[in-house]
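Participant: Sequence first, predicted model second:
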Amino acid sequence: MTTIATPTTLYDPPPSFALVSPFLYRSSVPTSSHLPYLVPLHLKTLLSLGPELPSKALQQWCELQNVRLVHLGRKRDVVGEASTWKPVQEELVKEGLQVLLSRENAPCLVVDPSGVHEVGILIGCLRKLQRWTLSAIFAEYASLAGSQSRDIEEQFIELFDTDLVVIPPLENRIDGVRDVVNDPPLLAPPQ
């Protein structure tokens, strides 16, 4: 009779955890109970979009695991933008995309308090850079946001100007993003 070994330790993923693409993940801000789940991912970067600094426990875990902690949530407090219709500042999204696009930051986990709002906007804008259709972007956004989806966030994604983002050279960027101006053509022109 063959016995199957079962793990004695169950790992608990952070709420709203999902794979975005190879080496890119999203979730709510992990607590101490979620950290063992993250260890096998071998993260290089944790990108925090929430307004509050990550907890001391998370900061210490990042240091122990050699994970670069990038906190862009402070961008929410930019003077003069609080009265606009935008759910986040374009600068936060632009800087977040710069982190995501760089191959040196992968594997990367993107977090915000809910794992839905700022993360959903950032990933939606990444999908625009990847040339997804708006209907596909909004379907992914709605499937992960569920009852927390917001029309204003979809509107932000739709209106976000991808020309604001500086796309790294091909050898330094994640797969799935093309720089239509500087990359070589996908198909060579007929000769």
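Facilitator: The structure has been received and is ready for your questions. Numbers count the residues shown, from 1 in each chain.
Participant: use CA for all of it now, contacts and neighbours both
Facilitator: Noted.
Participant: OK, contacts around residue 101?
Facilitator: 167-168, 173-174 (CA atoms under 8 Å, 6 or more residues apart in numbering).
Participant: let's see it at 10 Å
Facilitator: When contacts are counted by CA atoms under 10 Å, 6 or more residues apart in numbering, residue 101 is found next to 126, 129, 165-169, 172-177.
Participant: Was I right to think residue 169 contacts residue 98?
Facilitator: No. Contact criterion CA atoms under 10 Å: residue 169 and residue 98 do not qualify, at 11.9 Å.
Participant: who's more crowded, those two?
Facilitator: Set side by side, residue 169 and residue 98 show more neighbours around residue 98, with 17 against 14, by other CA atoms under 10 Å.
Participant: what does the helix or strand hosting residue 135 contact?
Facilitator: Following DSSP states H and E, one finds residue 135 within helix 134-145. Helix 134-145 is contacted by residues 16-18, 20, 114-117, 119-121, 123-128, 131-133, 148-151, 153-155, 157-158 when judged by CA under 10 Å, 6+ apart.
Participant: Show me which of those are buried.
Facilitator: Among those, those scoring as buried are 17-18, 114-117, 119-121, 123-128, 149, 153-154, 157-158 (criterion: 16 or more other CA atoms under 10 Å).
Participant: Next up, a structure to set beside the first:
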Amino acid sequence: MDVQVDREAKKLTKITRPPALRIIPPLNFCPVEKQLYRSGQPSIINQSFLQDLHLKTILWLASEEPQEDFLDYCSMNNINIEFVGMINDYNYSNVNPWDSLSETTIKKALELICNKENYPLLVCCGMGRHRTGAVIGCLRRLQGWNLASVSEEYRRFTGARGGRILVELLIESFDINTIEADPEKLPDWLKE
């Protein structure tokens, strides 16, 4: 069967400039589960993308304060920021940013993740690699993932520089039995 295309009826145009609204996800953005996301710290260029997520909570894992425009965006959009793992502002001597990544920090983060009242929820840190990876790795263990799969997912986000063995050891040794959650508030994907 011959199909003739009326070239006059089908007018094509060239795209000469990008669209006015750009939808750009934050660095290392990825869905983790339904309405649970991970990324590096969002910036001003990510705001259109974040709007579409309708976030209720952002779990901030970095040891430093977020950028001012990020705080303003959250305030204007009624997004609750849960600061987990901030370094004590009053002790500047011998500050090791990894001191804030501990079993206590991870436990607090996971208990916030285990409450569906915080959803949609974004877990983030500066680059979305190690702190975020540690929390998501421990969440995967809580979900019953095997350690090889947990390590593979963690390494996928660390880039060419690779993962940190101390983070992987922390994920492996984390006691998932310390997590306390209200069964009525668990996300559906975490229920037995």
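Facilitator: Done, it's in. None of the values given here were measured: they were computed from a predicted structure.
Participant: How alike are these chains, TM-score-wise?
Facilitator: Here the TM-score for the pair of chains, by TM-score structural alignment, normalised by the length of the first structure, is 0.81; 174 aligned residues with a CA RMSD of 2.6 Å.
Participant: Out of the buried ones among the contacts of helix 134-145 of the first structure, name the ones that lie in helices.
Facilitator: Judged by DSSP state H, the subset of those located in helices is 117, 119-121, 123-128, 153-154, 157-158.
Participant: In those residues, find the pair that's most separated.
Facilitator: Farthest-apart pair in these is 117 and 128; separation 16.6 Å (CA to CA).
Participant: Strands along the first structure, start to end?
Facilitator: 18-21, 24-28, 45-48, 68-71, 108-112 (DSSP state E).
Participant: which one of these is the most hemmed in?
Facilitator: strand 108-112 (a mean of 26; mean count of other CA atoms under 10 Å).
Participant: distance from it to the second structure after superposition?
Facilitator: For strand 108-112 of the first structure, the mean deviation from the second structure after alignment is 0.7 Å (mean CA distance after the TM-score superposition for the first structure).
Participant: The alignment partner in the second structure of residue 70 of the first structure and residue 135 of the second structure, how far apart?
Facilitator: With TM-score structural alignment as the criterion, residue 70 of the first structure lines up with residue 82 in the second structure. Using CA to CA, to the nearest Å, residue 82 of the second structure is found at 14 Å from residue 135 of the second structure.
Participant: Spell out which residues are contacts of both of the two.
Facilitator: Taking CA under 10 Å, 6+ apart as the criterion, residue 82 of the second structure and residue 135 both touch 61, 108-109, 123.
Participant: Pick out the most distant pair among these.
Facilitator: Farthest pair in those, by CA to CA: 108 and 123, 12.5 Å.
Participant: Need the overlap of contacts for the two.
Facilitator: With CA under 10 Å, 6+ apart as the test, residue 108 of the second structure and residue 123 both reach 82, 135.
Participant: hang on, the earlier thing: take the ones in helices among the buried ones among the contacts of helix 134-145 of the first structure and write them to JSON lines, including distance to residue 31 of the first structure.
Facilitator: What follows is these, written out as JSON lines (distance: CA to CA, whole Å):
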{"residue": "117", "distance to residue 31 of the first structure": "18"}
{"residue": "119", "distance to residue 31 of the first structure": "17"}
{"residue": "120", "distance to residue 31 of the first structure": "20"}
{"residue": "121", "distance to residue 31 of the first structure": "22"}
{"residue": "123", "distance to residue 31 of the first structure": "22"}
{"residue": "124", "distance to residue 31 of the first structure": "25"}
{"residue": "125", "distance to residue 31 of the first structure": "27"}
{"residue": "126", "distance to residue 31 of the first structure": "26"}
{"residue": "127", "distance to residue 31 of the first structure": "28"}
{"residue": "128", "distance to residue 31 of the first structure": "31"}
{"residue": "153", "distance to residue 31 of the first structure": "26"}
{"residue": "154", "distance to residue 31 of the first structure": "28"}
{"residue": "157", "distance to residue 31 of the first structure": "29"}
{"residue": "158", "distance to residue 31 of the first structure": "32"}
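Participant: how far away is the spatially most central residue of the second structure from residue 55 of the second structure?
Facilitator: Among the residues of the second structure, the one closest to the centroid is residue 38, at 1.6 Å (CA atoms, centre = their mean). Distance, residue 38 of the second structure to residue 55 of the second structure, using CA to CA: 12 Å.
Participant: Spit out the residues that contact the two alike.
Facilitator: In contact with both residue 38 of the second structure and residue 55: 121-122, using CA under 10 Å, 6+ apart.
Participant: tell me the contacts of whichever residue in the first structure pairs up with residue 116 of the second structure?
Facilitator: When the first structure is aligned by TM-score structural alignment, residue 116 of the second structure is paired with residue 103. Neighbouring residues of residue 103 of the first structure by CA under 10 Å, 6+ apart: 23, 168, 170-175.
Participant: try 6 Å this time
Facilitator: 172-174 (CA atoms under 6 Å, 6 or more residues apart in numbering).
Participant: looking at the second structure, which of the residues you listed still make contact?
Facilitator: Cross-checking the contacts of residue 103 of the first structure against the second structure gives 172-174 as conserved contacts, using both residues aligned by TM-score structural alignment, their matches' CA atoms under 6 Å.
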